[in-house]
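*Asks:* I'll drop the sequence and a predicted model, then ask my questions.
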Amino acid sequence: MYQTICGAQTRYIDGYRSSILTFLCCLFAALLALPANAAERSDTAMTLGSAIKLALSENPDLQVYRLRETGLQGLVQNASLAPPIDLSAEAENIGGTDDYSGFDSAEFTLALSSVIELGDKREARVAAVEAQRQVIAGERQTRALDLMGEVTRRYVEVVATQARLDLAVNARSLAQEVVQSVEHRARAGAAPEAEPLRARANLAQAELVVSEGQNRLRAARLSLSVLWGDMEPGFVRVAGNLDNLGNVGDFDALYQRAIQNPAIEFFASEERLREAEFQLATSQSNTDIGWSVGIRQYQETNDTAFVAGLSIPLVGAKRNTGALQSARAARDEVSMRRESALLNLRASLFDAYQQRRLGIETANSLRSDVIPLLQRALQQTQAAYENGRYSYQEWAAAQQELLSAEYALIAAASAALQSGATIEQLTSEPLLPSLEPGSSNIEQESD
């Protein structure tokens, strides 16, 4: 009897330990090494690299930027065009009285006209649109980085949910074996009749936990798959575990990397855009010279003559003062918003850094100190129960303490990896030691 219970307990402990595995967050280097269609829409385990590739290629938000780029290419073409040439026709001295009745004294003029742009207006227009293209590219990089971070966080949640479900399944198997053992002791008169009732109640609760875990896993899988537009997940499980959490790292070093984040670099692109718009507004202060050339035909004498003309707007520069003031204010505003963004970035990074450190410390303590002690305590409690010195309630309490610690380990490891994904998003660089430093999927994707 004792060996039966010990065997069940050993399977219980081994099953729990196998549920707390290493989550390899291959956010950058592994992504480039994986085939795009590996495990993407099959029943095999989905990988993080495949999930990120699917999101980057099929997420609707990113498709919008391709359309914007196409639209800006059209604007570049228009901005580089020279002023149009107009063809005009004019008739004078027709339909009057006496000598000017009919068309006998008419004068007909056919002319071409346009303007001469001064102040490098065409170059300023092209520069403004090109600067806008750089801003759109920066926005796309930032959005792609945000998307990769969100994919990683939801992927971690699926891995953690899988681990919890595996833990619940193992607990249910143990509860089934415990029911058999306790009922056998009760039939032999070595345990009161209430103990089998408690054991069966514990089994029923374990069944409910498994059912809840299955529902949570389905929801977590759907939450991940919608990032690439799938309303029904095309995978059953994801590959990964929750054991190797890496080191906390140095906050100042992380912050120095974070200020190179595309979200911060975006302000440099926007500042160039505002400067280009200011230069465009400045060029508009230079008045354009209108010109026209043509030929005039006199009906009365049947003669023809060439005509030419120039037109210069008066006080044109003063009319552009408001546009200059607005463009200058928009340019100066960018630097102020960049300073505010840096402050918010530091606060967000520090919060994620603290959460990651707490998660790593908690997980390491549970794994190395708390859980081994609870395992030993459970074994000794089980032995004492078999010898009649402890009741079933004390044995069940020891089982629950170990189970709670295992769940806490999953929660702490998951929180550490979730925070790690946020740090990777803020720094746009890999964080965990299992990743190869220096690779940047954002740059590759934007190309």
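*Replies:* Structure received. Numbering: from 1, shown residues only.
*Asks:* Could you use CA atoms for every contact and neighbour count after this?
*Replies:* OK.
*Asks:* which residue is nearest the middle of this protein?
*Replies:* Central residue of the chain (CA atoms, centre = their mean): Leu147, 1.7 Å from the mean position.
*Asks:* Leu217 versus that residue, what's the distance?
*Replies:* 21 Å (CA to CA, to the nearest Å).
*Asks:* here's the one I want to compare it with:
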Amino acid sequence: MPVFGLHIRILGVALAAFVVVAEVAYADPTPDFFVLLERAKAAPRISAGEAEVAAAEARALQAEVGPNPSLSLEVENFGGKGLYQGTDASETTLSIGQLLELGGKREARIAAASLEAQAVRAQQTRNTSDFAAELAVAYARAEASAELAKLTAEAVGLAEGDAKTTRALVDSGREAELRFVQASAELARVRAELVQARAAEASAFARLTAFAGSKTPFDSIAVSLLSREPRATAVAGGTAPAVAVAQAESRAASAKVTIEERRWIPDITITGGVRSFASTDETAVVAGLSIPLPLFDQNRGGSAAARSEALAASLRLERAQSEADADRRAALAGLAAASQFLSAQLEVERASAEAYRLAQVGYEAGRVPLLELASVRRSLIETRRQTINIRLARVAAEAEAARVTGRLPFGE
């Protein structure tokens, strides 16, 4: 690409980066991951789940409450003809009635509401685990973008050094002017990459800020997560959050079956009160009892539906248990592979650094051509870039391992 075209490319990317960077003019370093995770509990995603848990627990409390009594006032035998004109022959009855729940309905309702609250709490625990894993990845991506921007800045410095060396060799007559033009074009190219890397860095920190629900933008990483060692030994223990949710939902569905099977049992209403006779100015006690007859509606359909839902919940539990076991094994394998890959990559990076050092010495001595030096330098930068990406992949593997086992990434 011509040098002029590269300068145009730099200008365009710089303008795009300026828009992003301007939005974070007042920014703070990102705190340690665990500090950020604690602060992020106030984020809408977590707060909404806690509100749902509070609602389910409130419903569980409400389920313990029995039906209210009813107060009734009845006036009869007035406003008619003959003896029943006016109110002299009226009868006034004041009574109170109470519905009595029979067949264990109240106990079943309380148990079901309590189990439903447990299911909502289990889902919130799972959501919190997922959130922590996603926050770890967002944190690592922001750190990786900052490292890549720093690496690209180093590449610019190396390219500037190569260009200066080339200029000196051209001035001494040891290289043709074409070599300096090539070195200048290479320098323009890496400068364009630096502008892009800084724009990507600003974007990654903006996403991290939004994900964590922080009002103050972040622009750097205070404590590295990419270099932190994962807790591989913690993968094997504990109940997977998906299984815990499925277990709780299965128990809640079974409890609803009991509710539906008992719903047809008639409840009785007892009443008691006082009746006043206006014609004799006397009073008498009245009592009553009413009970519905389940001749037509015995809630067979409701019971069948609840049993089918319970069956579906139990099948989902079986599926969750099977998938959780596979996910756990895959997470452990992925984490081990990422750690091994990083160890191998570090060896490659050391070899690339030594190769570039030798290429620089050879170029200055006139034994290595400029194109080979530039090729070795690009290889070094690319190797370091791969190392950063592999570190990021290891964080993602640790986050996935933490998610499927219900623990915090890089925690116990």
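*Replies:* Sure thing, it's come through. This structure is a prediction, so every number in the text was calculated from the model and none was measured.
*Asks:* Please state their TM-score.
*Replies:* Between these two chains, after superposing, the TM-score reads 0.85 (TM-score structural alignment, normalised by the length of the second structure); 387 aligned residues with a CA RMSD of 2.6 Å.
*Asks:* Check how far the lengthiest helix in the first structure sits from its aligned residues in the second structure, on average.
*Replies:* Counting by DSSP state H, the longest helix found in the first structure is helix 121-187. In the superposition with the second structure, the average deviation recorded for helix 121-187 of the first structure is 1.2 Å (mean CA distance after the TM-score superposition for the first structure).
*Asks:* ok so, going back, what lines up against the residue nearest to the centre of the first structure once you look at the second structure?
*Replies:* In the second structure, Leu147 of the first structure lines up with Phe131, judged by TM-score structural alignment.
*Asks:* now stretch 263-270 of the first structure, how far from the centre of its chain.
*Replies:* 17 Å (CA atoms, centre = their mean, to the nearest Å).
*Asks:* Give me the residues contacting it.
*Replies:* 131-132, 134-135, 138-139, 142, 259, 334-335, 338, 341-342 (CA atoms under 8 Å, 6 or more residues apart in numbering).
*Asks:* In a markdown table, list those residues along with neighbour count and distance to Thr381 of the first structure.
*Replies:* Converted to a markdown table, these look like this (neighbours: other CA atoms under 10 Å; distance: CA to CA, whole Å):
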| residue | neighbour count | distance to Thr381 of the first structure |
| --- | --- | --- |
| Ala131 | 21 | 71 |
| Gln132 | 21 | 70 |
| Gln134 | 19 | 67 |
| Val135 | 21 | 65 |
| Gly138 | 22 | 61 |
| Glu139 | 19 | 60 |
| Thr142 | 22 | 55 |
| Ile259 | 18 | 54 |
| Val334 | 17 | 66 |
| Ser335 | 15 | 66 |
| Arg338 | 18 | 61 |
| Ala341 | 16 | 56 |
| Leu342 | 16 | 55 |
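*Asks:* So which elements touch the helix or strand where Leu56 of the first structure lies?
*Replies:* Using DSSP states H and E, the element containing Leu56 of the first structure is helix 48-58. Judged by 3 or more CA pairs under 8 Å, 6 or more residues apart in numbering; DSSP states H and E, helix 48-58 of the first structure is in contact with helix 29-33, helix 121-187.
*Asks:* The shortest one corresponds to what range in the second structure?
*Replies:* Helix 29-33 of the first structure corresponds to no residue of the second structure when matched by TM-score structural alignment.
*Asks:* Give me the distance between the residue of the first structure positioned farthest from its centre and Thr304 of the first structure.
*Replies:* Relative to the centre of the first structure, and counting by CA atoms, centre = their mean, the farthest-placed residue is Asp98 at 81.2 Å. When distance is defined by CA to CA, Asp98 of the first structure is 23 Å away from Thr304 of the first structure.
*Asks:* cool, and Ala144 of the first structure?
*Replies:* 67 Å.
*Asks:* Ala239 of the first structure now?
*Replies:* Taking CA to CA, one finds Ala239 of the first structure at 87 Å from Thr304 of the first structure.
*Asks:* again, but for Asp252 of the first structure
*Replies:* Taken as CA to CA, the span from Asp252 of the first structure to Thr304 of the first structure is 82 Å.
*Asks:* can you check Gln297 of the first structure too?
*Replies:* 4 Å.
*Asks:* For the stretch 151-300 of the first structure, just list every one of the helices.
*Replies:* 194-225, 251-258, 262-283 (DSSP state H, counting those that start in this stretch).
*Asks:* which of those helices is buried the deepest?
*Replies:* Neighbour counts (mean count of other CA atoms under 10 Å) averaged over each of those peak at helix 262-283, with a mean of 22.
*Asks:* once aligned to the second structure, how far is it on average?
*Replies:* Helix 262-283 of the first structure sits 1.9 Å off on average (mean CA distance after the TM-score superposition for the first structure).
*Asks:* Where in the second structure does that helix fall?
*Replies:* With TM-score structural alignment as the criterion, helix 262-283 of the first structure aligns to 241-262.
*Asks:* Excluding chain neighbours, what is closest to the equivalent of Arg207 of the second structure over in the first structure?
*Replies:* The equivalent of Arg207 of the second structure in the first structure is Ser223 (alignment by TM-score structural alignment). The shortest distance from Ser223 of the first structure to any non-neighbouring residue, by CA to CA, 6 or more residues apart in numbering, is to Arg154 (7.0 Å).
*Asks:* quick one: contacts for that neighbour?
*Replies:* Ala220, Ser223, Leu224.
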